[in-house]
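Asker: Generate a structure from the sequence data that follows.
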Amino acid sequence: MEYQAKYITEDIKLSCYQDKFFKSDIMFEHHMLIWFISGETKIVRAEGTYQFQKGDIFLIPRNQLATIINYPKDGLPHKTVVMHLTTEWLRNFYARLNVRPATADTERIRHYANHPLLESCLSSLIPYFEMKNLPKDIAHLKLTEAVTILRSIDADIDNILANFEEPGKIDLADYMERNFMFNLPLEKFGYLTGRSLTTFKRDFKKVFATTPQRWLTKKRLDLAHYQFVEKKKKPIDVCYEVGFENLSHFSFAFKKQFGYAPTALLENG
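Answerer: Next comes the predicted model:
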């Protein structure tokens, strides 16, 4: 995979994928503010699928699961400017402000379309990626500018960015039913449901009467079957959207589960 990344600091990067596509299942440790220069991204979340392309600006909240699929488009690579808004940096930013976050929708991806102020802020970073000697504190100033703009255009943003709570123990069955399609280590599922790995496995067995891996595989294959029959989707798309890492492994597991290959469903349809 031909991937290039240029950094102003570890929190601000210019990301470029030249290949046909790149796919990853991710838990976002930090809030991410992203500006699209070229290409296209499909983000699969529990609540639905988002698609972003050139000119789009969006913020992905931290501690959220997603499948990210990046594509080149119109002969241009997948290219984005990414700001990581870390908890440490945000704590320092909000320390001087009298902000008390209220309950907010902390899971939804926030889309700012082609907002001129945000686009001006993020596009102004481009020249800095080519510089060896950066102006002092430029990264801090640009992060401050971006968050200040967000606060001026999004009335709920403080409730998200100034919320520093970690995941507490939540209903395991409800969470797993909504997020089984994300192919993450069990430790991550444990963290996001407020459990150690040992407690997660113990509670999982009590709730579902089977192991996490067996349950996850069956749920993903059942969803794939539904996508083929009801949505008439292609195997390559379904494979990645339901949590498998490659098409050959997905096809093998599907045939083992149902006794026929995914293509048989499409041919009959």
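
Asker: from here on, contacts and neighbour counts on C-alpha atoms
Answerer: Fine.

Asker: Next up, the contacts around T67.
Answerer: When the contact criterion is CA atoms under 8 Å, 6 or more residues apart in numbering, the partners of T67 are 23-26, 43-45, 182, 240-241, 243.

Asker: so R62 makes contact with H31?
Answerer: Yes. Between R62 and H31 there is a contact at 4.5 Å, judged by CA atoms under 8 Å.

Asker: Now the second one, please; I'll put the structures next to each other:
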Amino acid sequence: MDSFVQDHAFTRILSGNMHIHTTGGSYNFSAGDTILIKRNQLSKAFQIPPANGEFKSITVFFDQPSLRDYSMENRIAPIVSYQGEPVLLLRSDLLYDSYASSLAAYQQGETNKGLTGLKVKEALMLILHLDKHASALLFDFHEPEKTDLEKYMNTHFRFNAEIKHFAYLTGRSLATFKRDFAKIFNTSPGSWLQQRRLKEAHYLIKEKRMKVSEVYPEVGFEDLSHFSFAFKKAFGKSPSLL
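Answerer: All right, here's what the predicted structure looks like:
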């Protein structure tokens, strides 16, 4: 699963394991771990079920307006620019255990919006009480700055993000991103991304002898059938025949 992380995410892994690859590093977590994922980044999250079971987790998102309100109410100074890890493993504590258990009822169906808001605030207060260092991540409100587009795309093309998210993360409006992209790559973002991903896939399959089933999600394709069709169209043969 690839995604653009729009809001900070508080996640408790209930069963199974999770491997997260972000623009800032790779991380492995297991059942019982409680983690905090920074907003405004690209990520690949691989969920691994336990033997004879299924992967389960609970996630709470912290939106920016709520965090700004909380910081003002509690006189928490905004962070100029968070420079720490993009994914934090929070401490093991009975309070996190109890909180995760209390959320089970909220997964059964529709819940009162006010009550849901209180549970989100409770999670925030728990983090600030048990993992004070995480406040630097939570209260960094700055937006992405304009960055080297060519370098960014060649580094992060494997993430299956929408074009608008690539634009945002490189500090550009969508229109400016497309204009700058055309000047640098002489093609559209969509065409370039597919060609670049297929080129990388060809290399991984032929030179690194990786399995097709491993390659297509690694280079940013959502499903095997779409990948196989695009690969055959580009190279004249099925990826399994290389």
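
Asker: that older thread, compare the contacts of T67 of the first structure with the second structure and list the ones that remain.
Answerer: Counting by both residues aligned by TM-score structural alignment, their matches' CA atoms under 8 Å, these that remain in contact in the second structure are 23, 25-26, 43-45, 182.

Asker: List the residues that contact the alignment partner in the first structure of G220 of the second structure.
Answerer: Under the alignment by TM-score structural alignment, G220 of the second structure pairs with G243 in the first structure. G243 of the first structure makes contacts with 25, 67, 180-183, 220, as judged by CA under 8 Å, 6+ apart.

Asker: ok, 7 Å please
Answerer: Going by CA atoms under 7 Å, 6 or more residues apart in numbering, G243 of the first structure touches 181-183, 220.

Asker: How many residues are close by E143 of the second structure?
Answerer: The criterion is other CA atoms under 10 Å. On that basis, E143 of the second structure has 11 neighbouring residues.

Asker: element containing it, please.
Answerer: Assigned by DSSP states H and E, E143 of the second structure belongs to no helix or strand.

Asker: Which position in the first structure pairs with it?
Answerer: In the first structure, E143 of the second structure lands on E166 (TM-score structural alignment).

Asker: three-state assignment of the residue nearest to the spatial centre of the first structure?
Answerer: Nearest residue to the geometric centre of the first structure (CA atoms, centre = their mean): A66, 3.8 Å. Here A66 of the first structure is strand, with the state taken from DSSP: H, G, I helix; E, B strand; the rest coil.

Asker: do you know how far the corresponding residue of the second structure for it is from A77 of the second structure?
Answerer: Under the alignment (TM-score structural alignment), A66 of the first structure maps onto S43 of the second structure. Noted for S43 of the second structure: a distance of 28 Å to A77 of the second structure, by CA to CA, to the nearest Å.

Asker: before we move on, the earlier item: now for the closest residue to the residue nearest to the centre of the first structure other than its chain neighbours, how many residues are close by?
Answerer: In space, and not counting its chain neighbours, A66 of the first structure is closest to R45: 5.1 Å by CA to CA, 6 or more residues apart in numbering. R45 of the first structure: 21 surrounding residues under other CA under 10 Å.

Asker: now Y216 of the second structure
Answerer: Using other CA under 10 Å, Y216 of the second structure has 25 neighbouring residues.

Asker: buried sites along stretch 165-185 of the first structure?
Answerer: 172, 176, 179-184 (16 or more other CA atoms under 10 Å).

Asker: between those, which is nearest L161 of the first structure?
Answerer: Nearest to L161 of the first structure out of these is N179 (CA to CA; 23.1 Å).

Asker: which residue lines up with that closest one in the second structure?
Answerer: Aligned by TM-score structural alignment, N179 of the first structure pairs with H156 of the second structure.

Asker: any idea how far its match lies from P49 of the second structure?
Answerer: Taking CA to CA as the measure, H156 of the second structure falls 27 Å from P49 of the second structure.

Asker: from memory L88 of the second structure sits against L36, does it?
Answerer: Yes. If you go by CA atoms under 7 Å, L88 of the second structure and L36 touch, sitting 5.1 Å apart.
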